[in-house]
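*Asks:* got a structure for you, letters missing:
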């Protein structure tokens, strides 16, 4: 297992916290929010907006995973084959 620097650990943790925040915001807006933004095709716009936040949160989790995966590669700074 490769040892990560403090900056890399903080960066990965921040990415995970941001992704979790977007997911929680999406769940809140889609299901628990009291605001009424109207209907679109008989479905609340809050649900659509919350779904977008949730999808973006999952995208952020995926990007955090890819960032962490790239940190483990030993080819950093090597160009060419």
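*Replies:* Thanks, I have the structure now. Everything quoted here is computed from the prediction, not taken from an experiment.

*Asks:* Only C-alpha atoms from now on, for both contacts and neighbour counts.
*Replies:* Fine.

*Asks:* Can you show me the strands along the protein?
*Replies:* 39-40, 43-44 (DSSP state E).

*Asks:* quick one: which of those is nearest residue 24?
*Replies:* Nearest to residue 24 among the strands of the chain is strand 43-44 (18.3 Å), distances taken as Cα to Cα.

*Asks:* putting a second one here so we can go through both:
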């Protein structure tokens, strides 16, 4: 029972400490890009889309990998 509670606590702690800042960074970055693109009335180019996708993939991939390690390290 303690092991289950520890895993749950680590998952919640990992989400709060890693997940929320990552989501906030990606959200602000996207909002900045959209605001810049809309104000300048330029279409989204491939470089901008690729940058956003790389940041999202690296951030959420790292979060998923970290959480996976935390869950399996206690079993």
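*Replies:* Arrived safely. Keep in mind the model is a prediction, meaning the values are calculated, not measured.

*Asks:* could you dump the strands of structure 1 to CSV with mean neighbour count?
*Replies:* Listed next are the strands of structure 1 as CSV, based on neighbours: other Cα atoms under 10 Å:
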stretch, mean neighbour count
strand 39-40, 11
strand 43-44, 12
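
*Asks:* what's the spacing between stretch 12-20 of structure 1 and its chain's center?
*Replies:* 7 Å (Cα atoms, centre = their mean, to the nearest Å).

*Asks:* same question, stretch 33-45 of structure 1
*Replies:* Taking mean C-alpha positions (Cα atoms, centre = their mean), stretch 33-45 of structure 1 and its chain are 24 Å apart.

*Asks:* Now the terminal residues of it, how far apart.
*Replies:* One end of stretch 33-45 of structure 1 to the other measures 11 Å (Cα to Cα, to the nearest Å).
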